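Novice: curious how this folds, go ahead:
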Amino acid sequence: MVKLLTEKERETLDEKIARGGLSGWIASKRLRLDDERRLHAETVATTTAETWRGKVKLSSRGFHMPFGGPDQIVGPMPEARATTVQLAGLNPWAVGAGAPLVGTPVGLHLVTGGSVHFDLTGWMVRGGYITAPVMLLLALNGYGKSSLVRRIQTGAVAQGRTSLVLGDCKPDFRAQTEAFGGQVIELGHGHGTLNPLDVGALGRVIPVFEEEADKEDKAGNTTRAELLREKASSLRLEVRQRQLTMVAGLIELIRHGKVGDFEETVIASSLRILYEEEGFDAENPPLLQDLLEVIKSSHPTLMEDVGVDVHPTWAKADDEDYSRIALEEYSHQIQPLRRSLRALIKGEFGEIFNNQTTTRLDLDAPAICVDVSKIPHSDTSPLRAAVLMTCWSEGFGAVQAAHELADMGLAPKRTFQCIMDELWQVLGADSSMISRVNELSRLNRTIGTELIMITHSIADFGAFDSARERGQAEGLVERARVKIFGALPPKEVARLRDVVGLSATEESMLTSWAATTSLTGEGARPGEAPPLPPGTGKFLIKVGERGTPGIPFQLIFAPSERTSGVHDTNARFADAGKRAGLEKTAMTPDEGKHHR
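Specialist: Take a look at the predicted model:
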C-alpha cells in the first residue's frame, strides 16, 4: 500500500515552499506527488468494474480478478529524424514522413495519412523551404497533372494572387477560370487576334505616369513629378525593346534561323519611325503590315542601318545614278527580312498577328486563361509556339505594369502565378524557345511571380542539337526548386537519376503507379464510372537535388470540385458508350440470354 503524507507533514512542506530555495523546490515536488497519490487512492477506493464474474474492485496493483494485477506503463521511444545521406541504408526512412502545414491542402500522405499542404510562395516566404517559386511537374498523361495544378491554382487565387494561364492548349483551365469569375480570352482562326506591336498593359502605364506628374507639378511636388517622368521615359524605351524582341522572336520561329544584327537595327529604327513620324501611339498601335511598309519605304535612316551611304562624298556618278544603285543595294539587303515579315502577315500567321488585339488582359480579374486550343498543334508549323511566346510577352508585361504602379504608390502590391502547360509543345517548336522559357525562370522571383511548368518527360529538355541549348534546358530543370513526379515509366525514372536523387522505394512508387489495372472483367456500362488507373492522383514532391526524402501523397478532391466538373478532362468521351451501341443500362433476362 502506498504511504500518504500526514496533514502535519504537508504543513511542514508548505513552510519550506514559502522559504524558497532548493529545499522549497524539493518540498513542492513531494507535495505534488502526494496529491497525485491521494487522487489515485480515492479512485481505487471508489472504482469497480463489471465482468462476467461480477463486480471486481480496483487496487493500486490493478483489478482483483484472475489474470489481474499491475499494468506497467511503457514510455514513448526516443525519435530522431535525419536525411538518407546522414542515415544511409536505414530502410524505414526511404521516403519522407514529414509534410509542412504551409499552403494549400493537396491531399493525404501515402505513408502517415497526414495532411499534405503545398504552395510555392508560402514555401518560399513563410517556410523558407525553397529559394525560388519555380516548380516542374512530370507525369504520364491521364494521371492527374492538370487536376493537381488546378488545386494549386485554387489556393493561389484564394490567397489573392492573380493566376495567369498564358496559353491553355487543351483547354484544361478554362472551366475553373470561369468558375472563379475570371477572364477567358480565345485566340485562333475565326476567334481572337493578337497584335505583337501592341504596347500592352506596360505601355498603357506611361500616360498614367505622365498625368500623375502633371498633377504633382500643380501641387508643387517637383521632385516626385521628375521621378514619374523619368519612369515614363524608361518604360517607353522598354516597351520599344519588348516590341523589337517580339518581332525578332517571331521571325526566328518562322525562318528557323537567327535574325541578323543589322536586321534588328532596321526593325528598331522602323518602330521609332512609326511612333515618332507616322503618328501611331498606345491607343492606335501599328500592325506588322505597317512595319513592313516602313521598311519598304527606303527611309534614309534605314538605308544607313543596312550600310548604304545615302550621300557619299566619293561618288563619281551623278546623283540619279547613285540613288538608283543605293536603292537596289538596300532592296537586296532587306529582301530576307521582307520575306519573313510577309510570311507573318499572310497565311495562317497573318490571320492572328496582322490585326489589332481583340481582348486585352484584365489584371483585376482573379484569374486569366488564354485559350489557344483552337490553334492546331503541328510539328511542321510553329504557329502555336509563336502565339504562346506572344502571350508570355503580353502577360509578363502586364505583370510588370502592375508592379510599376505599385512601386510608385498608384496601386496596391500584388503577386502572380504563371502556369505553363504542355511545355513540350513549346520546346519542340524551335530551339530558340528554350531561351525564352529560361529567361522567365531567372526573373520570376524579381517580378513576384510563381512559375509552374508541366510536361510529360525530362527528355523534352534534352532534345536539342547544340550543347549550348541543352545546357540552357538543364539549367531550367535545376532552377525548378520543387519537382513533383506522378506515374512514370521505368525508362523515365532512369533519366531522372541524373537530375534528382531518388531512393529505391521512391523509384518503385513511381513505376508502380504507372502499372495498368487487371485486364479482366467487363467494362463499365453507360452511366457507370470506369475503374481508375492505380496511380491516378498519386504524386511525389521532391525539394533539392540530393539526399532529401520525397513526400508521397494522394490528391483528394473536395465535394465542390467533384460537382463543378472542372476536373473532367474526358468530357468528349462522355457519350462514347452510347455511340458504341450500349444505350441501355439494364437488360431483361431474355435480352441478356439473346445478347450472350
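Novice: drop to CA atoms for contacts and neighbour counts, all remaining ones
Specialist: Will do.
Novice: list the buried ones in stretch 559-579?
Specialist: Neighbour-count burial for stretch 559-579 flags 566, 567, 569 (criterion: 16 or more other CA atoms under 10 Å).
Novice: likewise stretch 424-431?
Specialist: Within stretch 424-431, the residues that count as buried by 16+ other CA under 10 Å are 424, 425, 426, 427, 428, 429, 430, 431.
Novice: please provide the structure for the following sequence as well, for comparison with the first:
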Amino acid sequence: MTRPAPETPGSVIQPASPAEQAAAALSTVDATADDTVEAFAADQNRALPEPDAGLPAEWIAARDKPVPPALGWRMRGAGRSPITPGLPRWVGSTTQVSGLYPFVLPAGVPAAGVPIGVHQFTREPVGFDAGEYLRNGWATNTATYLTGEPGTGKSTVARRIMWGLSAFGTGVLVPADTKGEHRRLVDALGGTSVTLGRGLHRINLLDPGPLGLVLHQVSAADRDRIRQEIQARALTLAEGGLTIASGRPLDDTERLGLALAYELHRRRSPGTTPTLSDLAVILREAPEEIRAAMLAVDSAELARLLRPLLVRLHLLLRGPLAGLFDGESTFSIDPGTPGVCLDLSRLTTDAEDTAVAVAMLAAWGWSAALIDAGQALGVRRTWVQLYDEYWRVLRAGAGMVELSDQITRLGRHLGVQSIMATHSVDDFEALPTPEDRAKARGIIARCSISICLAQPQSELDKLSRIVPMSPDEQALIRHWAAPPTWAPALQHPGRGKLMIKPRERLGIPVTMRLPASEKPFHDTDQAWAA
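Specialist: Next comes the predicted model:
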C-alpha cells in the first residue's frame, strides 16, 4: 500500500514504509467502528420514548423535589406519620403484593377479633377477643373487667363485643339486664328475652333450668353426676336468696335443714322440681327423717331449730318479694339459642334493690346451667357473658361475694368469656366486711384483661393498686374525664374512648367508631330525646 503524496508540481510519489502502512490501516478501522457505534446509538434513541412521556404531571413535579424525611413532611395534608413505619418485607409480583398490606402504618396492635375501633395515635384498626388473646399468649384467662364513668360508652363497648363475637358463632348471655338496654340486641340476634316481674315471668331458685332438660339425653353415669350438680347449685341459689332477703348468711343449722328438706322432697317426688314453698311445707311438718339427721331430741327441739329458717323462707315468699320466687318458673330456654337476656328492668323501676339482687343471683344460676347443658351434650360452643351492675348482688349482704363467686366462676376451660362491668372500684369498697372487700378485689385481680373508660384521678389511684397502670396511661384516661366546655351540642370528651389493658402489658388507647346502622342499638338517652 502506498500513501498518496500531495499533488504539487514536480513532486515524486514515494512508497510508504511498513510502519506507515500499519498505522493507516488502524485509523481506517477505528473510523469505521466509530461510525457503527454512533449509528447504533442513534437508532436506539429513536426507539426509546421521551423520559416524561405518559407520566402524570404531579409525578414529574414530585420527582424533582427533595426526598422527604422518614416521618414525612411537617405540613398539613402531607401524610405525616407520628411513628417511623416498620413494615415487613415481602417478595412477590406487583399484582400479589399491591393488596397485601393496604395500610400506611405497621400492625403494632392486635387486629384479630371484634373490630373495636382505631388506635388513637397510629390510627391502626384494633380488634378484641379475649379468647384470641388467650390463644396468642396475651392473656392468661378470658375474664374482662370493664369500668368507666356513666355515659362514656361502657354498655356500648360490651354490646359491640357481644355483637361481634356472635358473628363468629359465640353465644351471648346477659343474665341480668337491669336497664333493659341489651334485649334489643339479643332479639336482633334471634335469641330469647325474658322479662321478670310481678304479673310477668317468675323464676324458681331451685329450678335446674336448661341443665334439667338434658338429663334424658345423657348416659346413666352422667345423669347421676348432673343430678348432684343440680342439687348443689339449687341449694347455693336458695341460700343466696335467703341471705339477701334477711341480710345475714345462713348458719350451719339452717343450711343443713335446707339441704335435708330438698333431699326429702326428691325422695318423695322423684323427677319433679321442688319450689321454696314445697320446702317450707316439709320443714313445717318436721318429719322424723329431718329430726334424726339434725340430732334433735324431740319434735319441740326440732321446731325450735327450724324456726329461724322457716321465718326466712316466709320472708322471701310472702314479704316484699312475694310473687317473684314463690312458684315454678314460667319460662324455659333452649340450650341451642343464639343468646339469652333476662330483663330485670321492671324490678328496678320499683327501686327494690333486694328483689333485683335475688333475681340477678337466680339469673346468673340459669346462665351457668345453660352453659353446663351444652357441655353435658358434648356441644363445642363458646359463650360471652355480661355481668352488668355487678355490684348490686355483692352489696346485698355479708357473704354474697363468696356465693356469687361460686355461681359465676366460669372460665377458659368451659369456653366462656366473662365481662364484669361496674362504674367504680368504690362499688367493691362499700361492701360490709373487710373479708368481702378483699375477695371482691381478688375478683378484679383475677381478670386478665381490663377495659377502662374515662375515670377521674381519684378512681385511677384505687384501680391502679389492683390493675398495674403507668403514669402516662393514667394521664390519658384522666384526660378523657376532663369536663367539656359549656358550649351546646358538645358530647362528653371521653365518650367512645377506652383503654384495653392486658395485665402487665402496655395499654391500647382506642377510639370507637359506630356506623349509622349500629347507633340505634346503643342509644341509652332515649328518655331525654327532644
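Novice: tell me the SS of the spatially most central residue of the first structure?
Specialist: Centroid-nearest residue in the first structure: residue 452, 2.0 Å away (criterion: CA atoms, centre = their mean). Classification of residue 452 of the first structure by DSSP: H, G, I helix; E, B strand; the rest coil places it in strand.
Novice: now do the buried residues in stretch 449-464 of the first structure.
Specialist: 449-458, 460-462, 464.
Novice: can you put the buried residues of stretch 559-579 of the first structure in JSON lines and add secondary structure and distance to residue 362 of the first structure?
Specialist: Converted to JSON lines, these look like this (DSSP: H, G, I helix; E, B strand; the rest coil; distance: CA to CA, whole Å):
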{"residue": "566", "secondary structure": "coil", "distance to residue 362 of the first structure": "22"}
{"residue": "567", "secondary structure": "coil", "distance to residue 362 of the first structure": "25"}
{"residue": "569", "secondary structure": "coil", "distance to residue 362 of the first structure": "26"}
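Novice: which one of these sits closest to residue 63 of the first structure?
Specialist: Closest approach between those and residue 63 of the first structure, by CA to CA: residue 567, at 57.9 Å.
Novice: just checking, that closest one touches residue 145?
Specialist: No. Using CA atoms under 8 Å, residue 567 of the first structure makes no contact with residue 145, being 10.5 Å away.
Novice: residues touching residue 373 of the second structure, list them.
Specialist: 210, 211, 212, 213, 214, 335 (CA atoms under 8 Å, 6 or more residues apart in numbering).
Novice: so which of the residues you listed wins on neighbours?
Specialist: residue 211 (26 neighbours; other CA atoms under 10 Å).
Novice: hmm, residue 372 and that residue touching each other?
Specialist: Yes. Using CA under 8 Å, residue 211 of the second structure is in contact with residue 372, at 6.5 Å.
Novice: what's the helix or strand for residue 320 of the first structure?
Specialist: Here residue 320 of the first structure, judged by DSSP states H and E, is contained in helix 319-333.
Novice: and that helix, what does it pack against?
Specialist: Using 3 or more CA pairs under 8 Å, 6 or more residues apart in numbering; DSSP states H and E as the contact test, the elements touching helix 319-333 of the first structure are helix 300-306.
Novice: go through the helix it packs on and flag the buried ones.
Specialist: Neighbour-count burial for helix 300-306 of the first structure, counted by 16+ other CA under 10 Å, picks out 301, 302, 303, 305, 306.
Novice: what would these look like in CSV with distance to residue 243 of the first structure?
Specialist: Formatted as CSV, those follow (distance: CA to CA, whole Å):
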residue, distance to residue 243 of the first structure
301, 19
302, 18
303, 21
305, 18
306, 20
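Novice: which among the residues you listed gets closest to residue 189 of the first structure?
Specialist: Distance to residue 189 of the first structure, by CA to CA, is smallest for residue 302 among those, at 33.8 Å.
Novice: aligned to that closest one, what sits in the second structure?
Specialist: For residue 302 of the first structure, the aligned position in the second structure is occupied by residue 290, per TM-score structural alignment.
Novice: residue 402 of the first structure matches what in the second structure?
Specialist: In the second structure, residue 402 of the first structure lands on residue 374 (TM-score structural alignment).
Novice: likewise residue 197 of the first structure?
Specialist: Match for residue 197 of the first structure (TM-score structural alignment): residue 206.
Novice: rewinding a little: for the match of residue 302 of the first structure, which non-adjacent residue is spatially closest?
Specialist: Spatially, and ignoring its direct neighbours in sequence, residue 290 of the second structure is nearest to residue 260 (6.3 Å; CA to CA, 6 or more residues apart in numbering).
Novice: ok, the one you found touching residue 288?
Specialist: No. Contact between residue 260 of the second structure and residue 288 fails when scored by CA under 8 Å: they sit 11.2 Å apart.
Novice: what strand or helix carries residue 494 of the first structure?
Specialist: Residue 494 of the first structure is part of helix 490-496, with elements assigned from DSSP H and E.
Novice: packing partners for that helix?
Specialist: Contacts defined by 3+ CA pairs under 8 Å, 6+ apart place helix 490-496 of the first structure against helix 504-513.
Novice: so residue 36 of the first structure: helix, strand or coil?
Specialist: Here residue 36 of the first structure takes the helix state, with states given by three-state DSSP.
Novice: again, but for the one 3 residues further on
Specialist: The three-state label given to residue 39 of the first structure by three-state DSSP is helix.
Novice: and for it, the neighbour number?
Specialist: The number of residues packed near residue 39 of the first structure is 10, by other CA under 10 Å.
Novice: returning to that earlier point: measure the match of residue 402 of the first structure to residue 329 of the second structure for me?
Specialist: Distance of residue 374 of the second structure to residue 329 of the second structure, computed by CA to CA, to the nearest Å: 21 Å.
Novice: which SS state does the aligned residue in the second structure for residue 101 of the first structure fall under?
Specialist: By TM-score structural alignment, residue 101 of the first structure lines up with residue 111 in the second structure. Residue 111 of the second structure falls in the coil class when you classify it by three-state DSSP.
Novice: and what of the one 10 residues further on?
Specialist: The three-state assignment at residue 121 of the second structure reads coil, by three-state DSSP.
Novice: and for the one 10 residues further on?
Specialist: Classification of residue 131 of the second structure by three-state DSSP places it in helix.
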